[in-house]
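Student: Build the 3D model from these lines:
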Amino acid sequence: MSRQYRIRHITTYTYSDRVTSSYGRGFLAPREFDGQRCVEKSVEVQPAPTDQSYGVDVFGNEDVYFHVTSDHDKLIVTADSLVEVDEPSPRDLRLGAAEAWETARPLAPGEYTASGARASAVEFVLDLDTPEVTDGVVAYADASFPAGRPLREAIVDLTHRIFTDFTYQSGSTTVSTKVADVLEARSGVCQDFARLAIACLRAKGLAARYVSGYLATEPPPGKERMIGVDATHAWAAVWTGASGWLAFDPTNDQLVDERYTTVAWGRDYADVPPLRGVIYTEAEESSISVSVDVAPVDFPAS
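Tutor: As a prediction, this is how the structure comes out:
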């Protein structure tokens, strides 16, 4: 079975003075891979850009670039897409269930080279610059990864511990907040919890990637959906070996299923921000507002 979602992601920048030129780059189109298909996609920029183009980054994510040269005090970027997501298959439900977590390391202790799928996973084991795998992260990870524990069981445990030990607090962090600070404060948002989980996995020699996208939120029973209340979301995925990647969401204490739409993945948030840019202006103040709506679409599923 599959589900379809109509997704609209609107980002509005407002400036206190005119902007003479804006350059922007972002990741706004859902990925294509086994289990997810992007049926329609578009990105509209207002004012109309002089140049707008699309490309693919080193991780296979589609990015959009635009350059607005007309004077403006407001910039609106609207991304629309129609995406189809499959329910987890029986194979997906078995990922990492039988093998000890140690066997999922792309490089065994003392090993320095790898080939094939292992070689492509090795990059996701490497720590960031500045390092995020601190003594505190190592200690936190240890509790979920006793020797010989099945990888899936360890991931479910780590996901639950982060969900239980940390408080979701909007505005408590920024995109530059370090994992060590999140670990100390015991609070953050979805990006922070994904990054903490990734650091824990890398501390154990496992390959982990940061995933950005959307989560369809269902209304309470008897209530209508509200427009614009959904937000961009972030979660993590661990390499299980030849069978592929197992995605999980520490913010919601669950493994990823058909409610999740994947836009992009990389080693960290900095690889796949929804939007990033440069402006030329004398404006002293600016503001940003983001509205995301993920609407389920009824269709004959097979």
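Student: only C-alpha atoms for contact and neighbour calcs from this point on.
Tutor: Noted.
Student: which residue packs closest to Ala48, ignoring adjacent ones?
Tutor: Val68 (6.7 Å; CA to CA, 6 or more residues apart in numbering).
Student: Now do the contacts for that neighbour.
Tutor: Shown in contact with Val68 (CA atoms under 8 Å, 6 or more residues apart in numbering): 21-23, 47-51.
Student: Out of these, the closest to Ile162 would be?
Tutor: Using CA to CA, Tyr23 is the member of the contacts of Val68 that sits closest to Ile162, with 37.1 Å.
Student: That closest one is in contact with Tyr280, isn't it?
Tutor: No - here Tyr23 does not reach Tyr280: they are 9.0 Å apart, not a contact under CA atoms under 8 Å.
Student: for the longest strand along the chain, packing partners?
Tutor: Identified as the longest strand of the chain according to DSSP state E is strand 2-26. Applying 3 or more CA pairs under 8 Å, 6 or more residues apart in numbering; DSSP states H and E, one finds that strand 2-26 makes contact with strand 62-68, strand 72-86, strand 275-281, strand 286-297.
Student: quick one, that strand and strand 72-86 angle?
Tutor: 150 degrees (axes from the mean of the first three to the mean of the last three CA atoms, to 10 degrees).
Student: Could you tell me the angle between strand 2-26 and strand 62-68?
Tutor: With the same axes, to 10 degrees defining the directions, strand 2-26 sits at 40 degrees from strand 62-68.
Student: Quick check: buried residues in strand 2-26?
Tutor: For strand 2-26, burial by neighbour count (16 or more other CA atoms under 10 Å) applies to 2-11, 14-15, 17-19, 21-26.
Student: Please apply the same query to stretch 295-302.
Tutor: Under 16+ other CA under 10 Å, the buried positions of stretch 295-302 are 295-296.
Student: And for stretch 104-117?
Tutor: 104-107.
Student: Let's compare: structure for the following, please.
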Amino acid sequence: MSARYVVTHRTTYSYDEDVTDSLGIAHLVPRSLPWQEVGSATVTVDPAPGDLAHDTDHYGNTATYFQVTRGHRRLEITASSEVAVTAPSYDEAALGAPWEQARPLVVPRVPGAWRATDFALGSDQVERTAEAHAYAAQSLRPGRAVGEAARDLMHRIHADFEYDQKATTVTSTVPEILAKRAGVCQDFAHLTIACLRSHGLAARYVSGYLSTDPPPGKERVVGADASHAWVAVWAPAPDGASDGEWLALDPTNDQPANDRYVTVAWGRDYGDVTPVKGVIFTEAKRSTLRVSVDVAPVTPSS
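Tutor: Okay, the predicted model is just below:
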């Protein structure tokens, strides 16, 4: 049985002077996947853009492009979607392979390895540092199954690092995260990826949403949810019949991704899948940004 959600993501920019031209790229439309069905998805921009189009990027994500040329001091991008999610299932034989055999740059002739190669390389926000390599070595013991090793790394990061929204910024680096031993979901995803890639494994950054449950006796607060990030590590198919498996793990919450996770986009790091980014032309000196996300479960009708 699948869980169904209505997801609303609203981003609002405000400026103290007119913006004469605003160009943006957004990753806000959930992916259609074997475990995720997208019933509907819309992205609207206010003021109305002169140009708005959807395209598919290099990693198969839906990218939305827009340009607003009317003068404005407020810009609002709203994405709404209806999604049904089931918990992903995996080929345990693939996850049982020794991690040394799951390195696409070392064993490139394994079926599907070429698709994973890009995710084994360093990227702008994920440095393959000596410190990350050393931290991961405790989990990546010789001959250990790739699935078991990745899960162990997830457990350790959850235990060793504190969730602290004030400890880091959106531009924090892997060395800074390791030094502070604290961060948020983006940081823990980047750190996990750095640890895995430093040993030659392929890992990708996954952006999406996590449906949260209110405390006992409390009602849901609309808009209280937020964008979330987790990781997926690649394992080759043992029989070569497929491109392999991508095990999705959430180090922030110390659990595999399940039917509470709505996948929007994936890439090498946060920079590939930023929810909204762009360029503006303005004389404004001050601006504010507000983001509201709501992941509302849909109760099946009787």
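Student: After superposing, what score do the chains get?
Tutor: The TM-score (TM-score structural alignment, normalised by the length of the first structure) is 0.94; 296 aligned residues with a CA RMSD of 1.7 Å.
Student: would CSV of the contacts of Val68 of the first structure with distance to Gln191 of the first structure be doable?
Tutor: Shown next, in CSV, are the contacts of Val68 of the first structure (distance: CA to CA, whole Å):
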residue, distance to Gln191 of the first structure
Ser21, 30
Ser22, 26
Tyr23, 25
Pro47, 30
Ala48, 31
Pro49, 30
Thr50, 33
Asp51, 31
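Student: show me where the stretch 151-300 of the first structure has helices.
Tutor: 151-165, 179-185, 190-203 (DSSP state H, counting those that start in this stretch).
Student: is it true that Leu75 of the second structure touches Val45?
Tutor: Yes - contact criterion CA under 8 Å: Leu75 of the second structure and Val45 qualify, at 7.3 Å.
Student: Next one: the counterpart of Leu75 of the first structure in the second structure from Asp21 of the second structure, what distance?
Tutor: In the second structure, the residue equivalent to Leu75 of the first structure is Leu75, according to TM-score structural alignment. According to CA to CA, to the nearest Å, Leu75 of the second structure stands 11 Å off from Asp21 of the second structure.
Student: Name the nearest residue to Trp246 of the second structure, sequence neighbours excluded.
Tutor: Excluding its sequence neighbours, the residue lying closest to Trp246 of the second structure (CA to CA, 6+ apart) is Trp234, at 4.5 Å.
Student: Report the contact partners of the counterpart of that neighbour in the first structure.
Tutor: Under the alignment (TM-score structural alignment), Trp234 of the second structure pairs with Trp239 of the first structure. Listed by CA under 8 Å, 6+ apart, the contact partners of Trp239 of the first structure are 104, 121, 206-208, 245-246.
Student: Repeat that for Ala296 of the second structure.
Tutor: Residues in contact with Ala296 of the second structure (CA under 8 Å, 6+ apart) are 5-7, 211.
Student: Rebuild these as CSV, extending it with distance to Ala182 of the second structure.
Tutor: Output for the contacts of Ala296 of the second structure, formatted as CSV (distance: CA to CA, whole Å):
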residue, distance to Ala182 of the second structure
Tyr5, 31
Val6, 32
Val7, 29
Ser211, 23
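Student: of all the residues you listed, which comes closest to Tyr90 of the second structure?
Tutor: Ser211 (21.9 Å).
Student: Could you measure from the closest one over to Val221 of the second structure?
Tutor: Going from Ser211 of the second structure to Val221 of the second structure by CA to CA gives 12 Å.
Student: Start from the N-terminal end of the stretch 101-250 of the second structure and give the strands.
Tutor: Counting by DSSP state E, counting those that start in this stretch, the segments of the stretch 101-250 of the second structure that form strands are 162-163, 182-183, 203-210, 227-235, 245-250.
Student: Out of those, which gets nearest to Glu131 of the second structure?
Tutor: Nearest of these (CA to CA): strand 182-183, 15.4 Å.
Student: who are the neighbours in contact with the closest residue in space to Asp92 of the first structure that isn't next to it in sequence?
Tutor: Nearest non-adjacent residue to Asp92 of the first structure, counting by CA to CA, 6+ apart: Leu246, 7.8 Å away. Leu246 of the first structure makes contacts with 92, 95-96, 237-240, 255, as judged by CA under 8 Å, 6+ apart.
Student: what stretch of the second structure does stretch 10-27 of the first structure fall on?
Tutor: Going by TM-score structural alignment: stretch 10-27 of the first structure matches residues 10-27.
Student: superposed on the first structure, where does the matching stretch end up, distance-wise?
Tutor: After superposition onto the first structure, stretch 10-27 of the second structure lies on average 0.6 Å away from the residues it aligns with, using mean CA distance after the TM-score superposition for the first structure.
Student: can you give me how far that stretch is from the chain middle?
Tutor: Mean-position distance between stretch 10-27 of the second structure and its chain equals 23 Å (CA atoms, centre = their mean, to the nearest Å).
Student: got it, and stretch 192-209 of the first structure?
Tutor: On CA atoms, centre = their mean, the centre of stretch 192-209 of the first structure falls 13 Å from that of its chain.
Student: Pull up the aligned stretch in the second structure for that stretch.
Tutor: Going by TM-score structural alignment: stretch 192-209 of the first structure matches residues 187-204.
Student: now stretch 158-171 of the first structure
Tutor: Going by TM-score structural alignment: stretch 158-171 of the first structure matches residues 153-166.
Student: Can you pull out the residues in contact with that stretch?
Tutor: Here stretch 153-166 of the second structure makes contact (CA under 8 Å, 6+ apart) with 136, 139, 181-185, 188, 192, 249-255.
Student: And that stretch, what's buried?
Tutor: 153-158, 161-163.
Student: Likewise for stretch 93-104 of the second structure?
Tutor: 94-104.
Student: one step back: who wins for proximity to Trp265 of the first structure among the helices and strands packed on strand 2-26 of the first structure?
Tutor: strand 62-68 (10.4 Å).
Student: Report the inter-axis angle for that closest one versus strand 275-281.
Tutor: Using the same axes, to 10 degrees: strand 62-68 of the first structure against strand 275-281 is 10 degrees.
Student: and strand 62-68 of the first structure, how far from the second structure on average?
Tutor: Following superposition, strand 62-68 of the first structure is found to deviate from the second structure by 0.5 Å on average (mean CA distance after the TM-score superposition for the first structure).
Student: Now find how far off-centre that strand is within its chain.
Tutor: Distance, centroid of strand 62-68 of the first structure to centroid of chain: 19 Å (CA atoms, centre = their mean).
Student: what's the answer for stretch 162-170 of the first structure, then?
Tutor: For stretch 162-170 of the first structure, the gap between its own C-alpha mean and the chain's C-alpha mean amounts to 17 Å (CA atoms, centre = their mean).
Student: can you check stretch 71-87 of the first structure too?
Tutor: 16 Å.
Student: what comes up buried for it?
Tutor: Going by 16+ other CA under 10 Å, stretch 71-87 of the first structure has these buried residues: 72-87.
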